[in-house]
Each structure stands twice: as structure tokens, then as C-alpha cells.
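>>> Sequence below, structure please.
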Amino acid sequence: MKTKILLVLLLTSAWLSAQTNQISGVIIDEQSELPLAGASVVLLEVEGVGAITDFDGYFTLEDVPVGRQNLEISYIGYETRTINNVVVTSGKAAVVNVSLIESFDQLDEVILTSKASKRRPINTLATVSARQFGMEEVTRFSGGRSDVGRLAANYAGVSAPDDSRNDIVVRGNSPTGLLWRLEGIPIPSPNHYSTLGTTGGPVSALNPNLLKNSDFLTSAFPSEYGNAVGGVFDLGFRTGNKDDYEYTGQVGIFTGVEAMAEGPLGNKRGSFLVAARYSLVSLLGVGAGGTSATPDYSDLSFNIDFGKGKAGNFSLFGILGTSSIDFLGDDIDEDDLFAAEDENAFADSNFGVIGLKHQIALSENSFIRSVIATSTNGNEFTVDRFIDKDTDQERVIRFTEADDTENRLSVSSFFNTKINNRLTLRTGVLFESFGIDTNFKDRTEQPDLDGDGDPDLTIFRSIDDRLALIQPYVQTQFRLSKSLTLNAGVHGQYSDLNEQFVIEPRLGLQYKVAPAHQLSFGFGVHHQNQPLPILFLNQTVDGQQIQPNLGLDFVRSDHYVLGYDLKIAKDWRAKLEVYYQDLTNAAVESTPSSYSGLTEGADFGFNNDVTGLVNAGTGFNQGLELTVEKFFSEGYYGLLTASIFESKYEGSDGIERNTPFNNGYVLNFLTGREFPIGKQKKDVIFADTRVTFAGGRYFTPVDLAASQAAGFEITQDELAFSQQYDDYFRWDVKVGIKLNSRSNKTAHSFYLDIQNLTNNENVFVQRYNRLTNNIDQVNQIGLFPDFGYRFEF
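Predicted structure coming up:
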């Protein structure tokens, strides 16, 4: 009997231990960003589970029950903060990094309590139009494909006009106006099948399982961000588990087959985190994402933290990705989004960034952070076209050749100091050296000057050159009172291509009218260099190749934003923002035309016949945005965003027109719920749904008669962007289950994500079909089921 009782006790103990795990993390000062030693971390609603941070601000909570947990973090002289919905599974420890803000008055005890939420950006110097997001959001929302870009499309002020690519339109700006940053340095488009000058792609190369909580900014961003007029993704990689080794296996339609490992490294609280993915559709030999061709892509991401030493803290991070796809005309459907039946096209691309980050504390309130990184982004694209296909005269000619590579060396360094609990100063500089090797030949719309019966294969870009950008900045945060905070700074930008230097003032003001009410105002001057494919276009003059667009100055955008934030109730908030952006110095043709550089970036490529451009174009974006959000609590969340906006431009003909990004309105509604199951309620069934309504994109109508006579598409440029596609509608539904093992340290999850549930026919494009001599409409992706499985151990 004693033996049986002992066996039952041992089995019960093992079962209970398998239902717990760890929560670890670092607590830092919000203004100085340095660790707080001696901070108290307590697990709410579970007695006896707590910890005190060590000299490095690090803590570990043991024996934490699986499920969603709440933490309370306190430190003498600082506002106490609660962190809700920390997800703990039996297969993986949770990591939580928290910043505490010093009480405005030098108090001996804590009297204020605040809740950390996604409405507050990581960058405390961002006043308006900024939002924090985390890995859970990227993977939770239905229809998101675990893609950061598609996640942002749910936020107010953002639209995603193309189901086949993750380009996002921020407040009516071209997707080329977006800045991607990783660990504090700008990077090229982090997407598979990306092309020179673009910021999006069909499949993301960013692995969300490595991301820590990061920021997305849509306007009037702080002075440390430059060379962007639209928005900013400011991303960071989390560190690996510093206490134990963990592994994850995962499979999904778009994310592919994935393996991830992490764990402690050395004896200085270092860690490693590495993940590799390979496309599932390539293994299955099927098409996806709007084409019947089989995409082949893979990526490797890593973050190695070497821990703290006398010389400071070093970490090595990076992403390496490759992708390829062959569009064979005989295997292509007539409604393929990317290819044609009378062509064989071959696309190869690569993306990579490797960086070394260093941080060293100079005092209790000051540090220097530096990053040196190299990145590359390249693509090759060739098209062979069949002439007189399926006839006795059939032949094949090389129609398009593109080989573009951008290599970049980036060096960033800044000094941050908390002068006192009211004043913070940050100053730094970013240096970027671009190596541009671009070659592009095409026969489209070209004459037959050599008399061989085919349009000439004309050189549009052929250059191997360099471009350097230097961006110094200084910014401060001044807490004028408990309720009033001023963020101000200046950003500078210099290009050695045309020796242009600009100074950009930035200003932000937050005023807490009452505990539940806050007003904010933001202003900023922002510049960006012209897209590289436009900047380095060739023109043949007297038999010589020149680049007449190299003298173009930066495009300028002045941002004005006014916001109102209301805490409706516990876990509920509403936010209203109104904005205006004045765009000048846009690239337009010297002779009257409807062209403007503000309309570029709506597709994979750019115009190739716009040389001799001048900085005389203008435009504006204006709108009103509403966000109503229920943060995840009591088992559910909700998000409603509505944007009403207008995006206009003027070319050199002086006529005000719609930009192709002027959808007019976007409405998103998302909600989800979790249902605990099992005797211990440790397993979860979850369901999420997303509904999107948006105005149709504006487009330039095709001149059918002229196109039929020429044999290629000719648009009515005098009517540029005068017609609008039908409104966009899409409904996505996602269901799944999460299982925590009772017998060992493992966890499983599975989801089914049905995208475009109603199979609504949203317009992709209306284009001239040279095979049928008609204008055909091609629709975006219809109903598409995505699935995923995740195993943690």
C-alpha cells in the first residue's frame, strides 16, 4: 500500500510539474534603457511566485502554471507596472522585457500604477501615430500569413491593396516611402522575390518567431528615423532562453517547414537563437499566392548574445534568404497574377543582412549603442517570349533581362543619457554606403531600329556606382509636468550623389487632460531619396549612355498630426487622429505630363522611360482615423479601425489627380476568443476572424485601339488614375487548438486559416491581353485555405 501511495504521489508530482514552466526577462529604466537591479516581479493570482532582478536587471519566475498569466513589476521611486496575458506553454518558457518610468516627483514609495499595453510604442520618444506589436499578434490574426507587413494592414491609416504582395500603403503614401529597420539599422526589403527599390514582396523573409516587441510608426516619427516619408517598421530580435535549451518545429503553407533552437551561451548570461525555414509548397510541388508556378524559397535567421563583459555587451544578428520561381507559359493559367501564356519567365532573388551590435554603459544613466552591418538585396529576372506561338513560324526571343544588386554598409552609433527624471537626451549618427550594380534591358514599347522584325532589346539601366548617405540627429524628451511631455529633435540628411544636405525639425507633445484622456500633437519634416531604379535610369544621347536623373534632390513631406486617446474602460481604449501631409520636390517630367514619382511603387517594377526629371511635383495626403480596441483579457480581444483619407498629386501638367493609392476608405474589424478545455483548463481552442472593406484602387485606363495597333498595352496617360476599381471586401476565419503535454515538456498547436471565405472576386488588374487583343480583368486570390502546425519541446 505504501508503494502504491508513493507511486501515485510521484506521478501526480510529475503531472503537475509538466503543467508549469518559466517566465524570464529583463527590467530596465524607460528613459536610460539601463537595467534596474532589485526590482520586484510578482506573479498575480498565484501566491508565492516572485523574483528580484539581479545586477543585470534579469529575473526568472519558476513553477509558473501554463496559460495566460499576469505580472506586477515594482521598484522604489518608479511607477508600478502590470503586464497582462503572458502566454506560458508546457513546451516553451515565456520571455518578458519591461521598462519602468521613474515617478515624476522623487518619492520614497510607489504610488502610481500603470498597465503596459500595445498602445505605447517601445520608443518613448515617439509621440503620435506609433504602435507597439509583438510576435503573438503577428501569428494570431487570421489572414496574416505570419507576416509583419500584413499585420500592419489591420491598423488605422494602412491599406494593403494587393493580396499577392505585402506592400502596404501608409496614409496614402507610396509603399516606397516605408523604412525597414532591424536592430537600429536600415535594411532592404526583407521579403522573398523583392525587387530593387521596392519595400514589399509576395512572401516575408522575416521570421516572427525571432521578433521581440517592436514599433510601427505612420507619421511624424522621431528624429532618429530618416530617409522615409511614409512609415517605419522598427524591428528587433529577441534573445534566446538564457536558462535552458528549447526547440521548436513548425510547418505552414506560407511560412514553410521550420526548425528553431535556442539556449544559454557561455557563463555571462549569453544566449543563442537560430531558426531556418524552407518553403512547403516547393516540397509539395504546387503553386501558391496567385500563381500555378511553384515558388522555392528559404531563409535563416539568428541572434547570438555574447553576454556582458568589461568591454560591454556584444551580439551578432542576421537574416539570409534566397528565392526562385520559374513561370513556364505552357503551365500558366490565363488568370495568373504574374505571368503570361506566351512567355517563359525566370526569377531569382536573394536578401541578407548581418550585423554586430555593441552596447556599453558609461554611468548609471548613460550608454552608447553602436551597430555595424552589411546587407545585400539582389534579383535576376529574364523573360523569353514566344513569337507566333503554336504555329509553324514559332520562335523564341529574349525579351527582358534584369540583374540588380544593392550592397550596403551601415554604421550607426548613438549616445543616450537620462539627465534626470524629467529630461532625456539622445544624439547619434547613421552612415550608409550603397553599392549599386544594376542592369536592365527590355523590348517593351521599343522600335525596331535594326530591322530584324522585333523590337530592339534596349538598355534602360547599366551602371555600377556608389551612393553615401549621412544622417546625424539629436532628440530630447522633457517631462514638463506629470501631465505634459515634450519630445523634440532635429534630423539631418546628406547625400554625396548631388551633395544635398537638409535639416528636418521634429516635434511631439503629449498632454494628459485627465487619467482617461490624452491629447497629442506631432510635426515633422521628412525627406527621402528618389527610388534607385528611377535615379539611375539610362538615356542614350549621341550614342552615349548617361544618367540624367542623378541630379534629383530628395522628395520632401511635412507631417502634421493631432490625436486624442481615450481609455473607455478596463482593457478598452479609443484613439482618433487627424493628419495632413504636404509633399513637395517630387520627380516629374520637364515637359507637361501626368507622371510623378509619387505614383511609383505600386508593383514589382518602375517606369523605365522617364528621364530628365525635375523636382517640381507636389501632392498631399489627408485623413481621419479611428481605432477602438479591446486588449486581450477575459478570453477575448477586439479591434476596429476605420480610415477615411484622400491622396492627390500634380504632375508637370499642373492637373490635380488621384494617386493610385487613394482608396478613399479602409475599415477593418478583428475579434478572437479562446476557450479553455480539459479538466485543468490548460488546453485551448481558439477562433479569430477578420473582415476588411476598402475603396478600390485608382488606375489609368487602357487605350484599346492604340494597344491593338501597337501589339502592346498603351494607356491613356492624359486620364491617369481617373478610374477606380470596385470596392474591396475580404473575410478571413481562423480556428485552432493548443495542447500542453501532461507527461513531458512539450506543447502542440494547430490552426486552419480560411482566407477570403466568401471567395469574393476582388479586382487585381485590368490589362491588355496581346493574345486575345482585348482588355481582360484578372481577379485577386480567391478562397484559400492556409494551415499550420507547431511543436515545442
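>>> CA only for contacts and neighbour counts going forward, please
OK.
>>> Where do the strands of the stretch 351-500 of the chain begin and end?
Assigned by DSSP state E, counting those that start in this stretch, the stretch 351-500 of the chain shows strands spanning 366-387, 395-418, 423-442, 458-479, 484-495, 500-514.
>>> Let's see this one next, to set against the first:
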Amino acid sequence: MWIHYGPQKLALVLMIILVLTGRLAAQQTQTVRGTVVDQQSKKGIAAVSIHITGTYLSAITDSSGSFSINKVPVGRIGIQASHIGYEPAQLNNMVVESGKETYITLELLEKLVVTQDEIVVTGRRESMAGQQMATVSATGFNAEDTRRFAGSRNDVARMASNFAGVNSVNDGRNDIIIRGNSPQGLLWRLEGVDIPNPNHFGSLGATGGPVGMLNNNVIGQSVFYTGAFPAQFGNATAGVFDLSLRKGNSNRHEFTGQVGFNGLELGAEGPFSKNSKASYLIYYRYSIPGLLKSLGVNVGTGAAVPTYQDISFKVDLPTKKAGQFSLFGIGGNSKIDFKGELKDTSNFYNDPYSNLYNSTKMGVAGLKHTYFFNNTTSYTFTLAATGTNVTTRQDSLDADRLPHKNYRQNGNEWRYMASLVLNKKISARDRFTIGLILDQLHYSYTDSLRDADHGFIPVLEEKDHTELLRGYAQWQHRFSNRLTLNTGVYGQYLALNKKGVAEGRAGLRYAFTPGGTATLAYGTHHQMQTLMTYFHETPVNGSFVQTNRNLGFTQSNHIVAGWEQVLKANWKYKLEAYTQLLNNIPVQTRPTDWSAVNLGAGYETGLEDSLVNKGKGYNYGAELTVEKPFAGGYYFLSTVSVFNSKYKGSNGGQHNTAFNGNYVVNALGGKEWQLKGIHTIAVDMKLTAAGGKRYTPINEAASKQANRVIYYEDRSFELRTKAYFRMDIKLTYRMNSKGYMQEFFIDFQNVTNHKNVFNQWYDSRSASIRTQNQLGFWPNFNYRIQF
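Got it, this is the predicted structure:
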């Protein structure tokens, strides 16, 4: 879904920005607040010394680990934390803005008793992987990271496409393809709750969409995993998005307004009363393509106008004796109608020979309680409900020509979840966590295809519920300052067909030098099939039989080895090599090239029946990340990923997977300039080069004879489109005035107007093969104000 601005409107926007840049205010200050907690127990630490680098500003944490520092100059700052019993920590280049207080959470690692042969690390900052019992392939991020990179559109998923191992060459969707795996292998988790596809215009069983529903203004410190993830995560084979929502300001009321590609947004947060630390946070967003269309701006979908809205909220209620309560949730809906136009073959959301009507809904709500029995032992109990609905209707403009393009589909999935997690810090060396999760899965599906003689005939009608039981235990042991072990077990049981599995996870981190660390991790991971898959029916002797009902879990075995090296001047690099073996992939009982390993990158749900767990596949590759975190006014990030992804269908032949692009190269950088110490001008750039999209060649002669597309099935995903290339440039201006902050940016995407191929399809009307290209050059404008 894209927006094209004319040159006159761009000139007007630029003039407004230039006028506003003349308004320079006096030196502004802000309050910096936060909490310091023990990394292993998560309990607040008292008497920690907090210091703003390069100033005399400092504070000491209270009994709950909280601190507050007033009159901190706006701009970028460094924060140091030190305590006699803990390793020191430092955060660099934190953004302080005049319109909003800065809140941070620091996790300190308790010191070990050091022997003569151990490494003493001064000013050490634990990686996000270490904090989460992960050994490899874990990247931490926050709300600022989702805004920083050019081309990310304030979208969490599109931001992650810049990380090593991630391949996303579809401009119209934010699917996350990790190391050649299907996007369906990705787990989305929010505040400890597994959630359905968090995107507008998504589909059941998918994990991506054109517009993200997760509002980046509410994202807290989160982690993205790309392989061999720890035992607390399961029912996934590729990767994990472990997201948290930040707390609202418990000190004062703050407000945010924003308008841009993602819509018109309004946000508010603050305390419930002056005498309480309870806080609220709520953001609402509504799409603006309809408004833009009325102004003559092409929103990229022809006559179709997408409408969507969403809301995100969190309420935190701390108590003195009963612990911490949190109420959280997100929800949204979307709708779009595409009217086919026989002469228009450029819209790849729908073919030109049919009308498509689509609407979606998604929601998550949860209540979490965290309680500390003492300084080392705590539990978290969560009750949550999630739900999603997708309604689709497609009508052919020529029913005789394309009868299979007339269908009705309505799918509902919702779950009720109860989760109990116990965390125990045994000593500075040992931490132990166990968890138990019970899901009650409800579903209701109706699916029908039009028959020329009998009208719409149901092909799927199912309404019932089942249960999914999961449990895990994980242990972290620090043998020394050099060596750390992360290990655990995970298991799950699906009551629908009485299938159960148990898994093991293990990882080692060894510091050869203060700046160089070797890592090695192994994990077995299983994932149930998309829920609708189990109920597809096969006609047998005049009746229908659910031939997929007894499908087991897809299995994935990860092995990842890596080396991390910190260099001079804040530079660092990380090299990881991996192999992944896939087993028990659903394939068809008759010999074909079809495999569930290729599902997930489109809107199809997969209507195949008669499936068995006999498919296999493998992925292997290497990744290099070179990074200079923001310092000295600039940052740099480059990732290089080379990989190979293959599978076998029931025909026994080996094929490329649909996601085997073979390579991805990203290069990102940005530079900031300060104006009178309070305003900021920034330029960010991104270059992406990747292998083209895989496709199966069309048998043109057979297609002409059949008057429909016929593929060379024995050549499944043999060919690849030309290489994908894109350059994005982002210009940002941030103004700090007394009591409020304003930010403008223009993100020029695909500035070279490179013609990246979307797909090839057979046009039976013209009896020819057509090629559809992806997004050309377009600028994305965004304005944000905080006060």
C-alpha cells in the first residue's frame, strides 16, 4: 500500500520545514528517570550510583531501584551505573527530548568471586542475549531503533529486516523470512503472550501484512531471535519476536500526535494520581489514505481505499504488598475492496479479472501479576485472550471463465491463555526459570467455492475448541567470568490429535579475551500446523473426511556457532554460521513437489488435504554483522548473509524453497548535526541488495491449451527473478522547544526507481506471461509532536 506525492506537495512540505527551522529556542532540559534491577532476579537494586556522563548530574537509587535526575540537557547523553556488588553498566547516546521525560531500565549483573585465571571486565554491558538466557542470534531493540533506519516506516518488522539472517524482498508486505525459513515459522509474543498475526490486512496462519498494527510509540525494550532460541519460547521453528510494552509516565501527563504513512495517531500517558505510582498508556491510530485520495494523492491501490484503525494500551498498578499488576492490550480492524478492471494488470493485490472484498480483525488483552517472595524469588501469572477474524469474498468478472475465483471464506480463531512463570536466582552463578502455559484454542471456519450448477458448495465447515499445553525449564550457570552455560527443556501437547513432543536446548559462551567471545548453541524446535490445516476435508465415497487431522509437529534442529569481537572506537563485529535440519514437514500423499515449507509469504492459507509428515528440508549459511553504535554523531550497520535453503516433496525430488534468495546485503548509516545544542538535523541512508524471488516457470504452451496457468511442477522454484536492489534516504529535523518536541522526516524510498520484480503470472485473456514490478520511487512523510 503506497502513497505517491506530487512535486508541488513535496515543495510545500519542504517550505514548511524550512520555515519552522528558523524557530530556535533557548537551552532546554528534561527529567531522566528509570529503574535499576538485578539481571538474574529482576528485583530492584538500592544504592546504585547513577551518573550522566560529562556532567555533574547524578542520583542514587531508592529501595525499589528507582532514580530521577532533573535538568538534564536535551540531546544525546550517556548514563553510567555502578554498585559495589555488581559489574558496572553504561548506556550511550540515549535521546533526551523536551516534550517527554526519558525513562530507562538498567539490568546489572552481580559480580563473581574472581580467581587469578579469570577475566576482569571493566565497564561491561551485558548483551541482550545474556539477559534473556540466549547464547546466539539475539538482537535487542527499542522504540528509537524502529524510527531510526531509513525505509522502516516506523514498523517493527521492517526494522528487523536490516538484521543479519533476515530476507524481506517484498515491498508490499513485512513478512520476516529468517535464514530461508517460511514466515510461518516466526513466533510473535507480546508481554509473554503468544499473539496472532499483528498486521492489518493479514490472513489466518500468516505472520505478516502490508501495514503493521504494532504501534512503535508504545514498544519497550524487546528482543528478536533468529535461531536456537532459549527454552522459554516454543511452537516455532524459525525465530521469535519477544515484544514488551513500555510503562506510561507515572510522574506527569504527556501527549503525542503523529501523522504519516501509518495513519493519524494520538497518544496519552500519565499517572492516575499524584500520590500513586500507577500509570496508564494509550495510543490510537486511524488510516489516512481516504483523506489523501480526496486531495488527489494516489494511494497506490487504484479505486480501492484501505481503511484501518488500531489501539494499544497498558495500565501499570504497583502495590506495596501485593506486587505489580499490569493490564495490556492491542487491537484493530481493516477493510479494503478491490474492483477488478480488465485493462489494469498492474495491481498485484488482486488480479484484474475479479472483485476482491477483504476485512480483518485482531485483538489481544491480558492481565499480568508479578510478585517477589523475597529478593531472589518471584513469579509472574498472566491471564490473556486473543482473537482474529478474516473474511474474504472473491467474485470472478467472468464466472464461466474462472469459476474457481468465486469463493467465500470466514475464519475465526481465538484463545484463552493462563501462564505461570517462576524465576529463582540461586546465587550470582545460577539462575533457574520454569514456566507452564495452558491455551484453550477456539475456532470457527466456513469456506465455500462456487459450482456453476449448484451455487456455492461448502468445502470447510468447522466450529469447536481444543487445548495446547506447554511447559519449560531453563537454567543459566556462570562457571566463571569467561564461561556461561544456558540450557533448558521444553515440551508441548496438542489435545486435538494427542500429539506431544519434548525438546532440549543448550548453549555456551566463552570469553577468550575481554573483547572476544565464542558462542555455540543447539536446539530442537517443533511447531504445530496452522489450526485451519487440521480440518481440510477430502471427499471419500460420497462423504467428507478430515485427512489432515492427525498431522504431527514440524521439527527443526538448529546448530549455531559464532564469534563476537569488540574493536576500538566503539566498532564491533559478529560472525555466525549455522545449519538447520527440517523434518516432519507436511507434504501430499501423492507424489508432488508441494510442501508446507513454502507457505507463508502470501495471502493464501493452503487448501491442501491428504497431508502427511514425510517432507524434509535444510538450511545452512553464514552471517557477518559489522556495527558502530551511535557515537560521535553517527552510526553504521552492515549485514551480509549468504545461505542455501532446500526441501524435498513427496515426489522425492530436491528443490529450492520459495525463500532461497541465496544472499542479502544491507548497509545502513546515519549522521546527526546539532543546532545550538538543542535541535537536530539527521540524514540516514540504507542500501539493500538481495537475490531475486524464487518462482516456478510457467508452461506457456500447456497454459494456452488449458486456458489457465500450468506450471512445470518438476522445476519447482528453479528460477529466480533479477537481483533485488533498493536505496532509501531519510531526512529528519527535530526541534526541542520549551515544553514540547516536534519532529519531521521525509523518507525517500527506492530513490533510484529500481524495477524490482514482484512476480510472473499467466494472463489467459491475452494468452501471455506477464511480469509485475514492485514499488518504484516514493517519498514517505511523517510529523510527530510530543508535549
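>>> ok so, going back, distance to Ala706 of the first structure added to the strands of the stretch 351-500 of the first structure, as a markdown table?
What follows is the strands of the stretch 351-500 of the first structure, written out as a markdown table (distance: least, Cα to Cα, whole Å):
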| stretch | distance to Ala706 of the first structure |
| --- | --- |
| strand 366-387 | 20 |
| strand 395-418 | 21 |
| strand 423-442 | 20 |
| strand 458-479 | 22 |
| strand 484-495 | 42 |
| strand 500-514 | 42 |
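>>> Now tabulate those in JSON lines and tack on mean neighbour count and distance to His527 of the first structure.
Compiled in JSON lines, these are given as follows (neighbours: other Cα atoms under 10 Å; distance: least, Cα to Cα, whole Å):
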{"stretch": "strand 366-387", "mean neighbour count": "20", "distance to His527 of the first structure": "22"}
{"stretch": "strand 395-418", "mean neighbour count": "19", "distance to His527 of the first structure": "19"}
{"stretch": "strand 423-442", "mean neighbour count": "20", "distance to His527 of the first structure": "15"}
{"stretch": "strand 458-479", "mean neighbour count": "19", "distance to His527 of the first structure": "11"}
{"stretch": "strand 484-495", "mean neighbour count": "21", "distance to His527 of the first structure": "8"}
{"stretch": "strand 500-514", "mean neighbour count": "18", "distance to His527 of the first structure": "8"}
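>>> what's the longest helix in the first structure?
helix 2-17 (DSSP state H).
>>> which part of the second structure lines up with the helix or strand just after that helix?
As assigned by DSSP states H and E, the chain's next helix or strand after helix 2-17 of the first structure is strand 20-29. With TM-score structural alignment applied, strand 20-29 of the first structure matches the range 29-38 in the second structure.
>>> swap in stretch 699-708 of the first structure?
Counting by TM-score structural alignment, stretch 699-708 of the first structure falls onto residues 695-704 of the second structure.
>>> Run through who's touching the matching stretch.
658, 709-713, 715-721, 759, 762, 764, 767-769 (Cα atoms under 8 Å, 6 or more residues apart in numbering).
>>> Show the buried residues in those residues.
Buried members of these, scored by 16 or more other Cα atoms under 10 Å, are 658, 709-711, 715-718, 720-721, 762, 764, 767.
>>> OK, contacts around the nearest residue to Thr199 of the first structure once chain neighbours are set aside?
Distance criterion Cα to Cα, 6 or more residues apart in numbering; nearest residue to Thr199 of the first structure, sequence neighbours excluded, is Ser189 at 4.5 Å. Contacts for Ser189 of the first structure (Cα under 8 Å, 6+ apart) come out as 180, 198-201, 377.
>>> And for Pro318 of the second structure?
Pro318 of the second structure is in contact with 277-278, 324-325, counting by Cα under 8 Å, 6+ apart.
>>> helix/strand/coil for the most centrally placed residue in the second structure?
Residue closest to the average C-alpha location in the second structure (Cα atoms, centre = their mean): Ala157, at 3.9 Å. Per DSSP: H, G, I helix; E, B strand; the rest coil, the local secondary structure of Ala157 of the second structure is helix.
>>> Tell me how far it lies from Asn584 of the second structure.
Counting by Cα to Cα, to the nearest Å, the gap from Ala157 of the second structure to Asn584 of the second structure is 28 Å.
>>> Lys722 of the second structure now?
For Lys722 of the second structure, the distance to Asn584 of the second structure - Cα to Cα - is 32 Å.
>>> Could you do Met159 of the second structure as well?
32 Å.
>>> ranges for the strands of the stretch 51-200 of the first structure?
58-65, 67-74, 80-88, 94-95, 98-100, 113-115, 130-133, 158-159, 169-170, 178-182, 185-186, 191-192.
>>> Just tell me which of those ends up closest to Lys648 of the first structure.
strand 169-170 (13.7 Å; Cα to Cα).
>>> how much does the closest one stray from the second structure?
Compared with the second structure after the fit, strand 169-170 of the first structure shows a mean deviation of 0.5 Å (mean Cα distance after the TM-score superposition for the first structure).
>>> corresponding residues in the second structure for that strand?
Going by TM-score structural alignment: strand 169-170 of the first structure matches residues 177-178.
>>> how far is that stretch from where the chain is centred?
11 Å (Cα atoms, centre = their mean, to the nearest Å).
>>> which element is the counterpart of Leu284 of the first structure in the second structure on?
Matched by TM-score structural alignment, Leu284 of the first structure corresponds to Leu292 in the second structure. Assigned by DSSP H and E, Leu292 of the second structure belongs to helix 289-294.
>>> mean per-residue distance, the helix or strand following that helix to the first structure?
Counting by DSSP H and E, the next helix or strand C-terminal to helix 289-294 of the second structure is strand 307-318. Comparison of strand 307-318 of the second structure with the first structure after fitting gives an average deviation of 0.7 Å (mean Cα distance after the TM-score superposition for the first structure).
>>> Run through who's touching the very next helix or strand once past strand 307-318 of the second structure.
For strand 307-318 of the second structure, the following helix or strand on the C-terminal side (DSSP H and E) is strand 324-338. The contact list for strand 324-338 of the second structure (Cα under 8 Å, 6+ apart) reads 200-201, 213-214, 301, 303-319, 350, 355-371.
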